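Participant: make a model of this:
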Amino acid sequence: MRQQYLLLVLGISVIPILVTQAVRAEVELEETKNSHRVSALQRDRTPKLAQAIIQVTSVQVYSTNTGVEVVLETPAGSLSVPTTQTVDNTLIAEIPNALLTLPDANEFQATNPIEGITEVTVRNIAPNRIQVTITGLAAPPIAEISTAEQALILSTTASELDGTIAEEPIEIVVTATRTEEELQNVPRSVTVIERDQIQEKARFSRDLADILTRLVPGATQPTGRPSNFTLRGRDASIVIDGIPQNTNNNRTFTAPLASIDPEAIERIEIIRGPNAIYGAQATGGLINIITRRPTEDRLTSTVELGTTAAAGGGNSFLVGDSFGYNLQYSISGTEGAVDWLGSLSSTWTGGFFDAQGDRVGNNFGLDDTNTFDGLVKLGVNLDEQQRLQLTFNHYNLSQDSDFISDESIADIPGIQTARLRRLAPGTTVIGSDAGYFFTTTNTTLSYSHENLLGSRVQSQLFYRLFKNGGGIPYDERPFGGTIISNSRGKTEQWGGRVQIETPFNSERTASLLWGVDYIREDISQNFEIFDPEELDASGGLIYRKVDEALFMPPYTLDDLGIFAQLQWQIGDRLTLNSGARYVNLTINTEDYTTFDDGRDVEGGTLNTDDVVFNAGAVYNFTDELSVFASFAQGFSLPDVGRILRRPPEGFTSLEADLDITSPQKVDNYELGIRGVWNSLQVSLAGFYNYSSLGLDLVPLPGLQGGAYRIVRAPQRVYGVEATIDWQADQNWRLGGSASWQEGENDEDENGEFLALNSTVIAPLKLTTYVEHETLPGWRNRLQLLYSGNRSRAFEDDVEGAAIESYVTVDYFSSISLFGGELLIGVQNLFNADYFPVFSQYFAPIYDPLNYKGQGRTISASYRITF
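Facilitator: Okay, here's the model as predicted:
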């Protein structure tokens, strides 16, 4: 493992050197032509030769017609152009090869030198390095930097200082609706997660599902494992740069979210509630993941190194098995009409320990895993109107653990806490992977034209390959089975999208978005069979693969969608939109024989189609306050693969016995209010959705063979969600969210609705946070997650026990240090001893799934951009 990291570090270290050598000659020539005045966002690209230390003996702050000027004076020589960054409302400039030597003070400070600027400080932060911080009242000031003989000048612009920002509302533009649209004009509940929030949560978990459950109202609570992720009690559609990550055969599993590392993500937009904007499976919402974008006009590299370890009770404090490590490197730039980005991320996650210091008994957790993610983007601006972009992302997760679930506790009377057992020394898997794995490869070619015959055209071709499998083979013989096996699955998806946005007038107050989507899925899953005689002869140590068998017949799914969406802005206050999508679905499979009972099933082709509609309105009382109402339909197919691999009794023909003529269609009604001020953002929404042919999967007692039964019955889900964020002043930020939902179905169709289980319908979830910039460049944050009680499903005899509440608190700190940022975090700060909702639900069904949550965990990392 250490050798792998060493090779990775050496390889990454060479990349910026090679790229820098290639562009250095051109950069040096270009810089000699430029004046000394450069943008505050640029970096010094001159070769890092040994330089004399320049002393700064005087600091002056002047009010000007355009704002404020900070002048650093030297007795001789010129200061180097500083590197800059912004942290909240503060612009930070760091000047290398410089020393502050004021005659009567160790640092310079000016308080409220002009309206809109609260503080200016100049100080030494390291040997031969000066830091200048300029803090704005409402936003970080934007400055231009000029160098001259014996002086360096930071000139701020008046537009950022005259109070304009403090008075104007924040404008947030979202693209999850397939077009760029201001949040205030979207008649739906939308959550936008920016890159800094993603990075903050990724300090503890690289699992995107875990990150989203902590940030998104209406999402299920964190589970600590790849398990069902729902929004508002239903499935979510996941797209990455337009590529769908859902497949028909992984609806009950979060493989769509195990497709990308947080380091590769720029932004995530979540539309909560059913919709068919991108096609099927969005009966609960849409998660639109946007990968990182190249920087403009400069060559930029970012490196981050970090570690994580358990720090809970018992013997788990900084225990060696709990240590994890991560390394991220990215480089991007622009050269003329070409821009590019490369990003690599490698993470080793150690063992998980609970609050008592015991290993978390999660039999399918993300502990002891290696992940690797590589992202490459190459874009070309063909002219001012046209752009071509190629995106490639490869993600791999694999487990390397000495522990497996202790299945024997299922035989102990009463409810037991899940535990792991160490594999016997010498345990070997031959011919297959000893640890489970996921691999996802996304490739996208996109073309856009901003004005083709008056319309904006966007098109895309994509290919996705997903594979999963591995793990210590499962011996079914003690449980009445006959084989020792594992499963291995593969899904290939390819397709394309074309969408055209046509305005109806020059003001673009009315427009039509129309186009077509096509996706083809090729899905297969096999059993790997292992030799029982060799396993017995070796004392349970040697698992040798001897055969493969058809676990699920290969099948294809073709999804064709034709859509049109009208948007009309009436005056300054009212926005209306409405649209429809025609869907045509085709399933095909060959004749096959079932593995379990050797039944011959006749293949064939099935086809179904439908139309879904949406309509919405937004009324702006003021520029900041609006109300919205919407009706939207979403749809999804049942997991066809799950039906085909273990078909019900009497199932002998795909065409005669599989009914997909009625996919699950969900009608959703939503009403909400939203306020977006510069220092305060609030939202409140209520929703109700109904499906006359809902879909629920219920595990068989004891998870017999991992089997579930499918329930198709009338189903309804309703709830309330609220969010608030308040920037109290330049140092304090606080806020939170609340989401409550309930769901039920009528399995017997007798008018008596019973509660849906708690892995689908999340209990009451409250989050809150408080953040403080204690010193310029030092930010601290506390956040709390409360998961409430839920007894409704227990009272309806749907669950074996009521769900109990729990509370966790996390702490984060970031410190500007040596031109970079030191990141420190403590998850589960008070070492709460609790069971996640997922494990509480399974506790009465199957003890090995009744695992605890992680105890206190600490992390530290250092990130620098140059």
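Participant: only C-alpha atoms for contact and neighbour calcs from this point on.
Facilitator: Will do.
Participant: what helices or strands is the longest strand along the chain leaning on?
Facilitator: Ranked by number of residues, the top strand in the chain under DSSP state E is strand 542-570. Contacts defined by 3 or more C-alpha pairs under 8 Å, 6 or more residues apart in numbering; DSSP states H and E place strand 542-570 against strand 428-430, strand 510-530, helix 532-537, strand 574-589, helix 640-645.
Participant: what's around Leu829, how many residues?
Facilitator: Leu829 sits with 20 neighbouring residues when counted by other C-alpha atoms under 10 Å.
Participant: apologies, that question was intended for Gln60.
Facilitator: There are 12 residues near Gln60, going by other C-alpha under 10 Å.
Participant: who's in contact with it?
Facilitator: Val70, Val71, Leu72 (C-alpha atoms under 8 Å, 6 or more residues apart in numbering).
Participant: now flag whichever of the residues you listed is closest to Gly361.
Facilitator: Val70 (58.5 Å; C-alpha to C-alpha).
Participant: helix or strand for the closest one, which one?
Facilitator: Assigned by DSSP states H and E, Val70 belongs to strand 67-73.
Participant: then Ile165?
Facilitator: Assigned by DSSP H and E, Ile165 falls in helix 164-167.
Participant: structure for this one too, so we can compare:
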Amino acid sequence: MVEVRAVQLNLTPDGIEIILEMVDGKVPQVFTSSYDQTFLADITDTVLHLPEGSEFHSDNPVEGITSVTVKSVDSNHVQLTVKGAVEVPTVEVKPSERGLIFSVILPSKTAVVPPDTPLEQESEIPPVIEPQIDAEPTDEGNKDDIEQVIIGTPEIFPQTSTPVYVIPQEEIQKQGANSAAEVLRGLPGFAINDVGFGADIHTGTYYRGHSINQSVFLLNGRTIGTNISTYHGATDLNSIPVDAIERVELSSGTSSTLYGSEAFGGVVNIITKQGQEVPQLNGLVEYGSFDQSNYRVSYGGSSGNFNFHLGYEEYEASNRYRIPVGAANRDSEGRLFNGDTATSNYFGSVTLELNSRNTLSLDAYKISSRRGLLYFGFPLQRDRLNHDALNVGLSWKTELGSSDNSILRTTLSYNQDYFNTYGPTQQIFYRTGTLNSEAITARVEHQWSTSANNQLTWGFDWQNSSLNGEVLSTNPQLINLNETENRERTQIALFALDTWRISKTLQAELGLRQNFNSEFDSYLNPSIGVRWNVNRTLAMRGSWASVQRNPGLDQLYVFDTVHNWLPNPDLEPETGSSWTAGVDIEFSENLIGQLTYFGSHLDNRLGIRNGKWENIGLVNTHGLEVALRWNITPEFSTFFNYTYTDAQIETGLDKGLQLGLIPYSVGQLGIGYSSAGWEVNLLASYYSGSRRALFNNPGEINTDFSPSWLNLDLSGRIPITRNLGLMVYLENLADVSYEKANRIYQPGLTFRIGLQSNF
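Facilitator: A predicted model of the protein is given here:
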């Protein structure tokens, strides 16, 4: 397997030169073709390992060429696309000691004047970092010929004041993830209890000690979170279609200025797939333990200035596995009861390039999820949860002025989440609760490079959200709480984030977000960040952000008939601040690390007290986050993530205790091999145990912790043909059942096996 480590664009007198730098100068086989105005080069037995990101892209690198793209098609196939403005470019391919050189010759064969703005991988706004200019003459006999070298990925780390973690499509495939929750499990800082077998949304998803409602979740840069805050009404990561995901980006700090003041934890942006130059059909059929079945199909392509990507995904599992005495929802046969799940998802996107400076995009997904609830399984919990969601977003991107240093994005979106829980109360009474949440959101964002050393991102958000809540119980003691509630809320925010490069090594960020809320008036949340590049291999960074999260409409107004929790219209917002400090280190060309201290001060935290939502007090969180990546050889790579979280309750009866369901330590160690379509990946996961805060068995107290556990998973891909592979996953190699969180158990050794294709 040949590894591409960097992409360079060199402007030449005849056009442009594209260099794919390869390890040890190895040269793979190249197959060329063309269609419309596009030249294609398919490079086999090759993997793309750029220092940052999973794709190189450059728009309008020179007159006559509209775009150059280098990306991974699958685990052993890299594709170069050169799109001409009026006709197929003429391209000569030749090997060199550095790798492969693609010389693009323009029809006029006239000298090319280098553009004013250097190109950067996936960078629509010229970065404040100076471009790398190679002033070495290209010919010893002609000292006047200066070659401008445009580096596709000049930076190992994002030039930000907080760490930015990215999981690309290739890593998602290696994980064998069946949900967005499983994808996020591989990121530093996350402790995800409700994932995999026995996944139950009550056990929670936490980032740096904060619940899923205290982070912001985006789809292609727009909010997808609901205005519901009860456990079963939060963002349902187990239902988001994983086959639609191109990559996942995780950020924090000053990102809260741009995307929401409620980001105590962080901002998760899920980027979906777009159509590719060559039409491609992808499919997956997979079966596994406990009646697992997984079907995926997607098709994407382009025609002229139009591209598209459409897909469907379906997953089912009965989850009827044996669990020990004391586990939640253990039936008379000693098996998990009511743990079945079924999801089906439709997703798609279309993009139309109106002209060289205007692009229109539309994407949508439709989710249908049916599952049982487990967490309160004493006696057997029989409640069911139906979740239906629809999200549609329309975006218009335009380049203002005569250059690409000013970009305006306008987005309009609609989001609906329908949650319905229902079931008998100990087979005596019947109860049902419905939360139907809708939101219409508009966003205008302007990214403006005001100078070579300054970039300003500013704009406004507007959202109108509504909630229809219906409560019905046949319990005589609760009939008086049966009701229908219709509530709505309007939120407007003005935001501005300025990034100023003070010197060649020092960068500062200053953000302001002014919020106007129809229920909680107006409030200002500032943020600051700083980054100091000590040298080429070491950088220090830090950030601070003021945050506020308002109570959900359900917490304020709707009785929770499943948990018997009363609403409280007098709730106050959660307020406080979060901060980070850390270093980015390039130990060697193939080994990089990020070390981050994080903390937060959260006052008026929302929780349940005596069966009613209340502001229960203060929580201080401190922690440490470690992320290491090492590309040992072109075939072998490894990573290590570790997070320590001390989330301590400072007031009330639980003063001095760790927040429930949040472990002190989580860690992951993975090692992978990839060559010629063969893949083997070994993943070790560690969880230190978490406090059992609610619904304890007789003899247990709320200071007890669940036991720690260590899990090993093995996955692999066996190529059958160039376009067809056999996928194998073995989970829990030790074959030992363990308590994942608060009496929810993982079964012993399980398997999944399937066929994956792309044509």
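Participant: tell me which of the helices and strands packed on strand 542-570 of structure 1 sits nearest to Asp667 of structure 1.
Facilitator: strand 574-589 (13.3 Å).
Participant: flag every buried residue along stretch 93-103 of structure 2.
Facilitator: Gly99, Leu100, Ile101, Phe102, Ser103 (16 or more other C-alpha atoms under 10 Å).
Participant: give me the contacts around stretch 488-502 of structure 1.
Facilitator: Contacts of stretch 488-502 of structure 1 (C-alpha under 8 Å, 6+ apart): 247, 454-470, 511-528.
Participant: please name the residues that touch the aligned residue in structure 2 for Leu784 of structure 1.
Facilitator: Aligning on TM-score structural alignment places Leu784 of structure 1 opposite Ala684 in structure 2. Contacts for Ala684 of structure 2 (C-alpha under 8 Å, 6+ apart) come out as Gln668, Leu669, Gly670, Leu710, Asn711, Leu712, Asp713.
Participant: how about the residues you listed in TSV, adding neighbour count?
Facilitator: Listed next are the contacts of Ala684 of structure 2 as TSV, based on neighbours: other C-alpha atoms under 10 Å:
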residue	neighbour count
Gln668	22
Leu669	17
Gly670	20
Leu710	16
Asn711	19
Leu712	19
Asp713	20
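Participant: if we go to structure 1, which of those residues are intact?
Facilitator: Contacts conserved in structure 1 for the contacts of Ala684 of structure 2, using both residues aligned by TM-score structural alignment, their matches' C-alpha atoms under 8 Å: Gln668, Leu669, Gly670, Leu710, Asn711, Leu712, Asp713.
Participant: can I get those residues in CSV with secondary structure and distance to Ser179 of structure 2?
Facilitator: Formatted as CSV, the kept ones among the contacts of Ala684 of structure 2 follow (DSSP: H, G, I helix; E, B strand; the rest coil; distance: C-alpha to C-alpha, whole Å):
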residue, secondary structure, distance to Ser179 of structure 2
Gln668, strand, 18
Leu669, strand, 20
Gly670, strand, 19
Leu710, strand, 21
Asn711, strand, 19
Leu712, strand, 19
Asp713, strand, 17
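Participant: how about Val30 of structure 2: what's its closest non-neighbour residue?
Facilitator: Closest residue to Val30 of structure 2 apart from its sequence neighbours, by C-alpha to C-alpha, 6 or more residues apart in numbering: Ile43 at 4.7 Å.
Participant: which elements pack onto the helix or strand harbouring the one you found?
Facilitator: Using DSSP H and E, Ile43 of structure 2 sits in strand 38-44. Counting contacts by 3+ C-alpha pairs under 8 Å, 6+ apart, strand 38-44 of structure 2 is packed against strand 30-35, strand 77-84.
Participant: make JSON lines out of those strands and add mean neighbour count.
Facilitator: Converted to JSON lines, those look like this (neighbours: other C-alpha under 10 Å):
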{"stretch": "strand 30-35", "mean neighbour count": "13"}
{"stretch": "strand 77-84", "mean neighbour count": "22"}
